[in-house]
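>>> From the sequence below, what's the structure:
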Amino acid sequence: MSEFRLPNLNALRVLAEVARHRSFTKAAESLGVTQSAVSKQVAALEAELGQPLFVRSHRKIKITAFGRRVADLADGAFAQIRAGLREEEAGAPDQIALWGDADFIELWLFPRLHRFEALHPEIRISISVQVGMNRPPQGRYDCAVIWGRGGWAGCRFAPFLTNSVFPVAAPGFFHHLGRAPALSDIREQHLIHDQSAYWWRAFREAAGARSFNPNAGRIYNRSALCLEAAVRGHGITIGDEVTTREHIEQGTLVCPFEARLPSPDAYYIAQPEGGRETPSLTTFLTWLEHERDAHRQFFQRFWEGRG
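Okay, here's the model as predicted:
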């Protein structure tokens, strides 16, 4: 099979301009050439393709169906070339490979990330998540947000966000009481656990309450699921300052009790040993620190307002 030979590319460009303007004269002005030159290019292309591209009448032209198909193909091809050259000139965005705990990424980072993207469109954040991420990821990464207590090998890490935990429920969950609720008002079937019953046991012990079995209720493996169930009024769960911030701000969840406990775990920022240090990564980490500081100030005001 013989190789198909493309028509003259300059003639195709002329055809696309004539089709766009529906005029030889306006196409010539757009291209910065004479009308005669445009006419000659179109005529030569018609001869090369063996079919008319335009029907000509006095002071008027009409593109044929074949001419429209060829013009559309040419216009699309030139548009793709222009777009590709613009991308080459601008350069590919600097990409940061971020791994993170799924609940942190979904419930804390995502509500804020659009602000970073608006400030720095030249930086692309490539995100991978892991449920209950408590160790550095395998494979290549630039930075990671890990939940735990540090001490990991093969990376540099620093505390990012500490956490307080506290029971949360939908705003009207205890309205039937007609008074401020106490931990003793909790019913076993209403308990929602995040991965384990650890925190409900801790709150029961801290309050000296014995009115409910802390091992009862439902267990989910995602904070997002626990919080959504509480928002729907299906029960009461343990929230924390990181994952529950947006619900508290929006009023979809409230803290019905004064009780809160510090978590022994924290979110850490980790970077691989010998990992690359780029201006874009520094910019992103600095932005994260700024958002972290604003987050801390929010909860400082929040707890002071409840005092």
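>>> Please make it C-alpha for all contacts and neighbour counts, starting now.
Noted.
>>> With adjacent residues omitted, what lies nearest to Phe116?
In space, and not counting its chain neighbours, Phe116 is closest to Trp287: 7.4 Å by Cα to Cα, 6 or more residues apart in numbering.
>>> so where does the spatially most central residue of the chain fall, helix or strand?
In the chain, the centroid-proximal residue (Cα atoms, centre = their mean) is Phe110; its distance is 5.7 Å. Per DSSP states H and E: Phe110 is located in helix 110-119.
>>> Alongside the first, I'd like the structure of this one:
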Amino acid sequence: MARELPSLNALRAFEAAARLESISRAGSELHVTHGAISRQIRALEAELGVPLFQRQGRGVTLTAAGLRLRDAAALSFGQLRDVCVEISRDRTRTPFVLGCSGSLLARWVIPRLERLGRDLPELPLHLSALEDLPHALDGLDAALLLAAPPWPKDWHVEVLAPETVGPVVSPAYSGWPKLKGKPASCLLDEPLLHTASRPQATLAWARAAKLPGSPPSGQGFPHLYYLLEAAIAGLGVAIVPAPLVAGELAAGRLLAPWGFVATDAAWVLASPDRRHDPRAPALAAWLANELAEDRPPPS
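This is a model prediction of the structure:
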């Protein structure tokens, strides 16, 4: 079956040249050369079997057929632009579904929601708690993750900040007096609180801190949120991500005498590559800025 419409690229080139009354200006608007516009117009004229422009001095004018096509093309492209704008506006009113672990949600995201709403009013968020590190992002526009690469090939990943972890302790911890003033190596004899959701954190910290071994495991907790609460309650020393305890450190409820070190993991905003939401970059920039403010300098 024969194609009913000529090439849309050719029609777009013609519409721009006819509207601007200049092939050169049409090339500038469409970011192509004068020759590319001319070739598209010649191909369109050949397909239609009639001239659309005629030379007049150094310029060109539209023929009768060109005038008819100009008016029709202007109307059609104008309607397309209007519909695209309406669709884009509708998209900005659609909630942006952001997934993250319950611990990140409770300890870091929720305390910032009011500020996020003020800074990005065009981004209504719908939050979804993730139980585990997802292998797919089904049903999500993006996920805020704290993990190490490699990432799935069908993900678009924005790295927001390196992961920085370190041991924290409450001044109320009964073992604090014997640890106070000691180097980080003293923790090689200290059973550390740990979490099943990030079991490699202690080893990653010990390796980054260049310790000759790894501290033994103390009491375990199923989620990072519970681990943080246990540390605040004075149950022991815990290796935790720095941004999650920035408030407690500032208030003196937790201490970080041995500092923080960067691991091979990162805070990332991951979205499905097949339907990358154009609002995601603004959210990524906002999250990265927040993480930069919370991150202490590595020890």
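>>> Please work out the TM-score for the two chains.
After superposition, the two chains reach a TM-score (TM-score structural alignment, normalised by the length of the second structure) of 0.57; 204 aligned residues with a Cα RMSD of 3.2 Å.
>>> sorry, back to before: tell me the SS of the residue nearest to Phe116 of the first structure?
Per DSSP: H, G, I helix; E, B strand; the rest coil, the local secondary structure of Trp287 of the first structure is helix.
>>> How much space separates it from Arg296 of the first structure?
Per Cα to Cα, to the nearest Å, Trp287 of the first structure is found 14 Å from Arg296 of the first structure.
>>> And for Arg135 of the first structure?
As for Arg135 of the first structure, its distance to Arg296 of the first structure is 24 Å (criterion: Cα to Cα).
>>> ok, these two, which is more surrounded?
Taking other Cα atoms under 10 Å, Arg135 of the first structure and Arg296 do not tie; Arg135 has more neighbours (20 against 16).
>>> Setting the sequence-adjacent residues aside, check what's closest to the more buried one.
Per Cα to Cα, 6+ apart, closest to Arg135 of the first structure is Ile146, 6.3 Å.
>>> repeat for Leu161 of the first structure
Using Cα to Cα, 6+ apart, the nearest residue to Leu161 of the first structure is Tyr267, at 5.1 Å.
>>> And the one you found, how far from Arg20 of the first structure?
Distance of Tyr267 of the first structure to Arg20 of the first structure, given as Cα to Cα: 57 Å.
>>> More neighbours: which of these two?
Tyr267 (24 against 15).
>>> compared with the second structure, how much does whichever helix or strand that one is part of deviate?
Applying DSSP H and E as the criterion places Tyr267 of the first structure in strand 266-272. For strand 266-272 of the first structure, the mean deviation from the second structure after alignment is 1.7 Å (mean Cα distance after the TM-score superposition for the first structure).
>>> Can you report how many residues lie near Arg275 of the second structure?
Arg275 of the second structure is flanked by 10 other residues according to other Cα under 10 Å.
>>> give me every residue that touches it.
Residues counted as contacts of Arg275 of the second structure (Cα atoms under 8 Å, 6 or more residues apart in numbering): none.
>>> and the gap between the residue nearest to Leu161 of the first structure and Gly100 of the first structure?
Relative to Gly100 of the first structure, and taking Cα to Cα, Tyr267 of the first structure is found at 10 Å.
>>> And Phe54 of the first structure, by the same measure?
Taken as Cα to Cα, the span from Phe54 of the first structure to Gly100 of the first structure is 59 Å.
>>> got it, and Cys226 of the first structure?
In terms of Cα to Cα, Cys226 of the first structure sits 19 Å off from Gly100 of the first structure.
>>> Which of the two has more residues huddled nearby?
Legend: neighbour count by other Cα under 10 Å for Cys226 of the first structure and Gly100, higher for Gly100 (29 against 24).
>>> Spatially, what comes nearest to the more buried one if we skip its sequence neighbours?
Nearest non-adjacent residue to Gly100 of the first structure (Cα to Cα, 6+ apart): Val145, at 4.5 Å.
>>> surely that neighbour meets Ala102?
No: applying Cα atoms under 8 Å, one finds Val145 of the first structure not in contact with Ala102, separated by 9.5 Å.
>>> Those two: which is more packed in?
More neighbours surround Val145 than the other of Val145 of the first structure and Ala102, with 29 against 21 (other Cα under 10 Å).
>>> hang on, that one is in a strand, isn't it?
Yes: if the criterion is three-state DSSP, then Val145 of the first structure is within a strand.
>>> How about the contacts made by it?
Leu98, Trp99, Gly100, Asp101, Phe104, Tyr267, Tyr268, Ile269, Ala270.
>>> Neighbour-wise, give me the winner out of those residues.
Gly100 (29 neighbours).
>>> Can you find the partner of that residue in the second structure?
With TM-score structural alignment as the matching criterion, the partner of Gly100 of the first structure in the second structure is Cys100.
>>> Secondary structure element for that match, which one?
strand 96-101.
>>> where do the contact lists of Tyr267 and Gly100 of the first structure overlap?
Residues touching both Tyr267 of the first structure and Gly100 by Cα under 8 Å, 6+ apart: Val145, Ile146.
>>> which residues in the second structure form helices?
Along the second structure, counting by DSSP state H, helices occupy 8-20, 23-30, 34-48, 64-93, 102-104, 113-119, 176-179, 201-208, 224-232, 246-251, 280-294.
>>> Make JSON lines out of those and add distance to Trp151 of the second structure.
Output for the helices of the second structure, formatted as JSON lines (distance: least, Cα to Cα, whole Å):
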{"stretch": "helix 8-20", "distance to Trp151 of the second structure": "37"}
{"stretch": "helix 23-30", "distance to Trp151 of the second structure": "36"}
{"stretch": "helix 34-48", "distance to Trp151 of the second structure": "40"}
{"stretch": "helix 64-93", "distance to Trp151 of the second structure": "27"}
{"stretch": "helix 102-104", "distance to Trp151 of the second structure": "19"}
{"stretch": "helix 113-119", "distance to Trp151 of the second structure": "27"}
{"stretch": "helix 176-179", "distance to Trp151 of the second structure": "39"}
{"stretch": "helix 201-208", "distance to Trp151 of the second structure": "19"}
{"stretch": "helix 224-232", "distance to Trp151 of the second structure": "22"}
{"stretch": "helix 246-251", "distance to Trp151 of the second structure": "28"}
{"stretch": "helix 280-294", "distance to Trp151 of the second structure": "17"}
